[in-house]
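**Student:** no sequence for this one, just the structure:
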């Protein structure tokens, strides 16, 4: 018989929210919190040390975009389940996250019971969408809608996020450890694919599609 999935990692950069999750999860004898992380890189490091079965992730970590983090965790920990637990629906992220194998999607404003239900479902390797996520996801599938963010390469997505957060090309280059010229190339390519003309257009696009919280 397979071992029950009960080891949980919480990854959220807000202490008050982590405390709330600790309270919710700690009230259930079925789960054991094995680590907490305050950033994307921290989540990767803690996962290596703690070997969680399930990681609960906010969409908006301060140092790495959600899809990049999910991709890294999926590659390094292929058997670990993930739950997106966020204050905003992250419409531009949900389909990609689901495609990468994320099984749980819960809004922070949902009743605490929803997070417990999500943990129960993903521990059985089953999908879980809280009500609003379910409505939106089904609508997107039925209507055939696909977010245009999905046409960008991983590096283009990183550049778009960092630019939309107010970083200039030189700062983006430092963050990603690439040249300024490479940043300019990725930025131009992303704007061409998204049919955007100005940086202001790019910022509005990022906010509209929940790529940044600015």
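**Tutor:** Yep, that arrived. Note that the structure is a prediction, hence the values are computed from the model and not measured.
**Student:** could you use CA atoms for every contact and neighbour count after this?
**Tutor:** Fine.
**Student:** all strands for this structure, in order.
**Tutor:** Using DSSP state E, the strands of the chain run over 7-11, 32-37, 54-57, 81-86, 104-107, 128-129.
**Student:** can you lay out these as TSV showing distance to residue 26 and mean neighbour count?
**Tutor:** Listed next are the strands of the chain as TSV, based on distance: least, C-alpha to C-alpha, whole Å; neighbours: other C-alpha atoms under 10 Å:
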stretch	distance to residue 26	mean neighbour count
strand 7-11	11	24
strand 32-37	7	20
strand 54-57	14	26
strand 81-86	17	25
strand 104-107	18	26
strand 128-129	20	22
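**Student:** residue 45 is nearest to which of the ones you listed?
**Tutor:** Minimum separation from residue 45 across these (C-alpha to C-alpha) falls at strand 32-37, 8.6 Å.
**Student:** and that closest one, how far from the chain's centre?
**Tutor:** Offset of strand 32-37 from its chain centre (C-alpha atoms, centre = their mean, to the nearest Å): 18 Å.
**Student:** what about the helices in the protein?
**Tutor:** In the chain, the helices defined using DSSP state H lie at 15-26, 40-50, 66-76, 91-99, 112-123, 131-143, 154-164, 169-176, 180-194, 199-208.
**Student:** residue 5 is nearest to which of those helices?
**Tutor:** helix 112-123 (5.0 Å).
**Student:** which residues touch the closest one?
**Tutor:** Contacts with helix 112-123, where a contact means C-alpha atoms under 8 Å, 6 or more residues apart in numbering, come from 4-6, 24-25, 54, 81-83, 103-106, 127-130.
**Student:** okay, one more to line up with it:
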């Protein structure tokens, strides 16, 4: 694990990066150090270290590799979602398949991107999840769409048209503030819709809402 200098702790979005490949870590740091409003405050090489770094530094966003020794990224994210929910986890992986994406969404992560993502898109992803939205890279979204289960029997939709509209925008990464602007309703009304949707669908996180929307074709 690495603690960065105290100068990295001033204004900006605080980042912890967890990856067991040193070259990858250095590459991510190099990408982000050019951003004046993003500060990498610590790194970790496994899930256990990642949790410790989050506990010590209280970052805004965690870039978490999926495959790591001792404790993998999905296991670490499950712990963070329960104990340090304010740290928004963006999962980094080389895997672009439905099984991995579903596991990540269930773990409590709020974003999923491939390690080959451009520096520009990485910065966009960090800022998006920091603002309270979800982020899934384009190829991930395409994978979810192309592999939707079409053979399942349709079930009654418990959501109203307005709730469907809110859910669709949530799945697209919209924050409550942004959704309120797009639908021309109040922020409080959006929050009420979100809570009603969670209650009706028995879901508990934004990632689960996005998963439901993808699987039921509500993102088109």
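**Tutor:** Received it, and whenever you're ready, just let me know what you need. These numbers were taken from a predicted model, which means no experiment stands behind them.
**Student:** now mean neighbour count and distance to residue 32 of the first structure too, for the helices of the first structure, in CSV please.
**Tutor:** Converted to CSV, the helices of the first structure look like this (neighbours: other C-alpha atoms under 10 Å; distance: least, C-alpha to C-alpha, whole Å):
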stretch, mean neighbour count, distance to residue 32 of the first structure
helix 15-26, 14, 7
helix 40-50, 18, 11
helix 66-76, 18, 20
helix 91-99, 18, 25
helix 112-123, 19, 11
helix 131-143, 13, 26
helix 154-164, 21, 33
helix 169-176, 16, 34
helix 180-194, 16, 42
helix 199-208, 17, 35
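**Student:** need the ones you listed in JSON lines with distance to residue 58 of the first structure, can you?
**Tutor:** Listed next are the helices of the first structure as JSON lines, based on distance: least, C-alpha to C-alpha, whole Å:
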{"stretch": "helix 15-26", "distance to residue 58 of the first structure": "10"}
{"stretch": "helix 40-50", "distance to residue 58 of the first structure": "10"}
{"stretch": "helix 66-76", "distance to residue 58 of the first structure": "8"}
{"stretch": "helix 91-99", "distance to residue 58 of the first structure": "11"}
{"stretch": "helix 112-123", "distance to residue 58 of the first structure": "13"}
{"stretch": "helix 131-143", "distance to residue 58 of the first structure": "15"}
{"stretch": "helix 154-164", "distance to residue 58 of the first structure": "16"}
{"stretch": "helix 169-176", "distance to residue 58 of the first structure": "21"}
{"stretch": "helix 180-194", "distance to residue 58 of the first structure": "25"}
{"stretch": "helix 199-208", "distance to residue 58 of the first structure": "16"}
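**Student:** so which of those is nearest residue 34 of the first structure?
**Tutor:** Checking those against residue 34 of the first structure by C-alpha to C-alpha gives helix 40-50 as the closest, at 6.0 Å.
**Student:** list the contacts of that closest one.
**Tutor:** Under C-alpha under 8 Å, 6+ apart, the answer for helix 40-50 of the first structure is 9, 11, 34-37, 61-65, 69, 73.
**Student:** find the pair from those residues with maximum spatial separation.
**Tutor:** Top of the distance list for the contacts of helix 40-50 of the first structure (C-alpha to C-alpha): 34 and 65, 23.3 Å.
**Student:** and residue 190 of the second structure, which of the three is it?
**Tutor:** What DSSP: H, G, I helix; E, B strand; the rest coil gives for residue 190 of the second structure is helix.
**Student:** residue 84 of the second structure versus that one, what's the distance?
**Tutor:** As defined by C-alpha to C-alpha, to the nearest Å, residue 190 of the second structure lies at a distance of 25 Å from residue 84 of the second structure.
**Student:** also residue 121 of the second structure?
**Tutor:** Distance, residue 121 of the second structure to residue 84 of the second structure, by C-alpha to C-alpha: 25 Å.
**Student:** thinking again about what came up before, residue 190 and residue 84 of the second structure: which has the busier surroundings?
**Tutor:** A count of neighbours by other C-alpha atoms under 10 Å puts residue 190 above the other of residue 190 of the second structure and residue 84, at 23 against 16.
**Student:** my read: that one touches residue 165, true?
**Tutor:** No: Residue 190 of the second structure lies out of contact with residue 165 (C-alpha atoms under 8 Å); the separation is 10.4 Å.
**Student:** before we move on, the earlier item: residue 171 of the first structure: which of the contacts of helix 40-50 of the first structure is nearest?
**Tutor:** Within these, the smallest distance to residue 171 of the first structure is 13.0 Å, found for residue 63 (C-alpha to C-alpha).
**Student:** trace the closest one over to the second structure, please.
**Tutor:** In the second structure, residue 63 of the first structure lines up with residue 70, judged by TM-score structural alignment.
**Student:** show me the contacts for the residue nearest to its match when sequence neighbours are not counted.
**Tutor:** Closest residue to residue 70 of the second structure apart from its sequence neighbours, by C-alpha to C-alpha, 6 or more residues apart in numbering: residue 46 at 6.3 Å. Residue 46 of the second structure makes contact with 18, 19, 20, 68, 69, 70, 71, 72, 73 under the criterion C-alpha under 8 Å, 6+ apart.
**Student:** which position in the second structure pairs with residue 105 of the first structure?
**Tutor:** Taking TM-score structural alignment for the superposition, residue 105 of the first structure sits opposite residue 112 in the second structure.
**Student:** list the contacts for its match?
**Tutor:** Residues in contact with residue 112 of the second structure (C-alpha under 8 Å, 6+ apart) are 90, 91, 92, 93, 101, 104, 135, 136, 137, 140.
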